[in-house]
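Participant: Mind folding the following:
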Amino acid sequence: MNADVLRYSAFTTDPAGGNPAGVVLDARHLSDIDMQRIAADVGYSETAFLLPRADGAFDVRYFSPLAEVPFCGHATIAATVAHAVAHGAGEKVLHTRAGRVSVRVDPQLSATLTSVEPRVAALEDADLDRILTALRWRRDELDPALPPAVGYAGAWHPVIAVSTRDRLARLDYDFDALAGLMAQCGWTTLNLIWRENADTFHARNPFPPGGVVEDPATGAAAAALGAYLATRDALPPQRRFIIRQGDDLGRPSRIDVAVPMDPRDGVRVSGRAVKIEGAWRPLRS
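Facilitator: Modelled structure (predicted):
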């Protein structure tokens, strides 16, 4: 099992910020077992494995340290920027387990992905109670203007909005309880958010199903949030907003989100990525 694993941090220009991802630019010789072992060894929340196709597109597999996931936004940004560094900028078409995702990388190495068709579903009251119990949060700490729901843009993420930045900052949850609930419900991360103003959100994303306490930046959840805000008529007039994530982890990230008039066309998520040099530091629990 030999593979050249690159390491890039997404949604940042600083290797010490953003969300790190492992990247393998050509994984056609690797088995599923190989990919899982590499992802566990890398220890980042996801490693992306590109499998070049004859038509110039790519099949892509995403593995956390514990399991495969259908789609990962930050690893998509990292992988396409890494590919652009090696082979040039431009449009890249990815065939993921969740569906077709297009990514445009510009010459400045800023990447914009267009998600699969998003969806928003109700969050059952009993499931909300279980989430809040695991988080050690109370219902009266939630933002009544943004009621809980579950968003999808390649992976499912409950969206839980709180009314204060202080509540978001104080995150100390029951890892095992939340991991069990999320595995049962098929959720990838929790998207915990606070709205600073009309076009700025702060987010934290627990990721216990992947064996990671928290993601410093989560592109798939960002796209799902865009779809959720569209259904709540809560987007700013320009239908664009930014997400600040990772600040509480010491890995600040910035995610730019744009929602078309018809969200079924896919939510656009943009960010930079930078190569990480030297020894890596896993982000596992």
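
Participant: going forward, measure contacts between C-alpha atoms and count neighbours the same way
Facilitator: Fine.

Participant: Run through who's touching the longest helix along the chain.
Facilitator: Longest among the helix segments of the chain by residue count, using DSSP state H, is helix 73-87. Helix 73-87 has contacts (Cα atoms under 8 Å, 6 or more residues apart in numbering) with 6, 8-11, 19-25, 46-48, 50, 62, 89-90, 92, 103, 105, 109-113, 217-221, 270-275.

Participant: start to end distance for stretch 135-149?
Facilitator: By Cα to Cα, to the nearest Å, the extent of stretch 135-149 from end to end equals 16 Å.

Participant: buried ones in that stretch?
Facilitator: Buried residues in stretch 135-149, defined by neighbour count with 16 or more other Cα atoms under 10 Å: 135, 137, 142-143, 146, 148-149.

Participant: same deal with stretch 124-137?
Facilitator: Neighbour counts over stretch 124-137 (16+ other Cα under 10 Å) mark 128, 131-135, 137 as buried.

Participant: how about this structure, which residue sits the furthest from its center?
Facilitator: Distance from the C-alpha centroid of the chain, by Cα atoms, centre = their mean, peaks at residue 54 (28.1 Å).

Participant: Return the residues in contact with the most centrally placed residue in the chain.
Facilitator: Central residue of the chain (Cα atoms, centre = their mean): residue 218, 2.4 Å from the mean position. Listed by Cα under 8 Å, 6+ apart, the contact partners of residue 218 are 19, 72-74, 205.

Participant: would you list every one of the strands in the stretch 1-150 of the chain?
Facilitator: Using DSSP state E, counting those that start in this stretch, the strands assigned to the stretch 1-150 of the chain run over residues 6-10, 19-24, 47-52, 58-63, 68-69, 90-96, 99-105, 110-114, 119-122, 149-152.

Participant: related to what we said a few turns ago, could you check how far the residue farthest from the centre of the chain is from residue 78?
Facilitator: Using Cα to Cα, residue 54 is found at 22 Å from residue 78.

Participant: likewise residue 154?
Facilitator: For residue 154, the distance to residue 78 - Cα to Cα - is 17 Å.

Participant: and this one, so I can compare the two:
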Amino acid sequence: MLEPEVLKYAAFSALPDGGNPAGVVLSAGELDEPAIQGIAAEVDFAETAFVTGVRGDGALRIRYFSPIAEVPFCGHATVATAIAFAERNESSGDEPITFATPVGDVVIAVSHEEQGIRAAFTSIPPSVRELTGGDLAAILRLIGLAADDIDLELPPRIAHAGNPHPVLVLADRETFDRFTFDPHEARALMDDRGWPATITIAHRVAPDRFGARNLFPVGRITEDPATGAAAAAFGAYLRDLSAVPVPSRIMIEQGSHVGRPGFLTVDIPMTGGIVVSGHAVPID
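Facilitator: The predicted model follows:
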């Protein structure tokens, strides 16, 4: 069996040294799970996406793997895969692409712009629930902060738009920029709570602009540079709290704390899935 081609893209950036790196394997149908996990570990990005086949209706079957385990859904790898697929199938123009993911069908709109191809995915219908006092206390201990560091207008929650993401919004920008955490303690907490993706720590920069840091300790990674699934969950969180008018568009700045700045555009409709969009470019 021939070794599959592994593509590498930076998602949510127009520059290869920005945004979030993702591996993409467009032809993974003959790979078994150990082989897939081995490729993801070798690529050593936060996630690598594997297109494992085509459903009868044309939807692409896709799975996502971190270097250590399968992840139910990954937004930045979805954007990277959609753009990689569109670049290699130019005859399809701006036809939407459907990914059959482990959490359900996700439709990705692609559009050709001056900066390149933009991909926009619509999340599954999201849900938002309370973050228990014990979970909140554990996260605050992890990042060395106290309850009075939280923005009173944006209380903690767990938001789910493909993966469950605990969400804390900090009131002070300096506190947001300077907090630190032990990645081993973070991984132990997330494994204990069954949180497979990221913990989102955010700060409101302007009414429609937020900074985000997404804790994701896996391998050499401690923070995810740009997290599409977390951005979708965050949009659902804001809608649930009536913290923004709906429909509306917000921008999320992420990645500067780990040297890979990226920008995620989040469109929040009145109901239904949250739309997250951005560019992706090949990494040499």
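
Participant: TM-score for the pair, please.
Facilitator: Overlay of the two chains. TM-score (TM-score structural alignment, normalised by the length of structure 2): 0.94; 275 aligned residues with a Cα RMSD of 1.3 Å.

Participant: quick one: which of residue 154 and residue 78 of structure 1 has more around it?
Facilitator: Neighbours were counted for residue 154 of structure 1 and for residue 78 using other Cα atoms under 10 Å; residue 78 has more, 30 against 27.

Participant: What's the match for the more buried one in structure 2?
Facilitator: Aligning on TM-score structural alignment places residue 78 of structure 1 opposite residue 80 in structure 2.

Participant: and the residue nearest to residue 26 of structure 2 when sequence neighbours are not counted, what does it touch?
Facilitator: Nearest non-adjacent residue to residue 26 of structure 2, counting by Cα to Cα, 6 or more residues apart in numbering: residue 51, 5.0 Å away. By Cα under 8 Å, 6+ apart, the residues touching residue 51 of structure 2 are 25-29, 60-63.

Participant: can we see that at 10 Å?
Facilitator: For residue 51 of structure 2, the contact set (Cα atoms under 10 Å, 6 or more residues apart in numbering) comprises 24-29, 60-64, 81, 85, 99-101.

Participant: now do residue 233 of structure 2
Facilitator: Applying Cα under 10 Å, 6+ apart to residue 233 of structure 2 gives the contacts 123, 125-128, 158-167, 200, 227, 239, 273-274, 276.

Participant: switch the cut-off to 6 Å
Facilitator: Contacts for residue 233 of structure 2 (Cα atoms under 6 Å, 6 or more residues apart in numbering) come out as 159-161.

Participant: From these, pick the one nearest residue 186 of structure 2.
Facilitator: Minimum distance to residue 186 of structure 2 across the contacts of residue 233 of structure 2 is 18.4 Å, recorded for residue 159 (Cα to Cα).

Participant: Tell me which residue of structure 1 matches up with that closest one.
Facilitator: By TM-score structural alignment, residue 159 of structure 2 lines up with residue 151.

Participant: Count the residues that sit near that match.
Facilitator: Using other Cα under 10 Å, residue 151 of structure 1 has 30 neighbouring residues.

Participant: my guess is it meets residue 157, correct?
Facilitator: Yes. With contact defined as Cα atoms under 6 Å, residue 151 of structure 1 reaches residue 157; the gap is 5.3 Å.

Participant: Tell me, of the contacts of residue 218 of structure 1, which are also contacts in structure 2.
Facilitator: Retained in structure 2 by both residues aligned by TM-score structural alignment, their matches' Cα atoms under 8 Å are the following of the contacts of residue 218 of structure 1: 19, 72-74, 205.

Participant: Residue 198 of structure 1 matches what in structure 2?
Facilitator: With TM-score structural alignment as the criterion, residue 198 of structure 1 matches residue 207.

Participant: ignore the last one, residue 267 of structure 1
Facilitator: With TM-score structural alignment as the criterion, residue 267 of structure 1 lines up with residue 274 in structure 2.

Participant: Identify the residues contacting its match.
Facilitator: Contacts for residue 274 of structure 2 were tallied using Cα under 6 Å, 6+ apart; they are 122-123, 232, 268.

Participant: Of these, which is the nearest to residue 176 of structure 2?
Facilitator: The nearest member of these to residue 176 of structure 2, counting by Cα to Cα, is residue 232 at 20.5 Å.

Participant: mean shift between the longest helix of structure 1 and structure 2?
Facilitator: Comparison of helix 73-87 of structure 1 with structure 2 after fitting gives an average deviation of 0.4 Å (mean Cα distance after the TM-score superposition for structure 1).

Participant: Could I get the buried residue list for that helix?
Facilitator: Within helix 73-87 of structure 1, the residues that count as buried by 16+ other Cα under 10 Å are 73-84.

Participant: Just give the nearest non-adjacent residue to whatever residue of structure 2 lines up with residue 137 of structure 1, would you?
Facilitator: Residue correspondence to structure 2 (TM-score structural alignment): residue 137 of structure 1 is matched to residue 145. Once flanking residues are discounted, residue 145 of structure 2 sits nearest to residue 179: 7.7 Å by Cα to Cα, 6+ apart.
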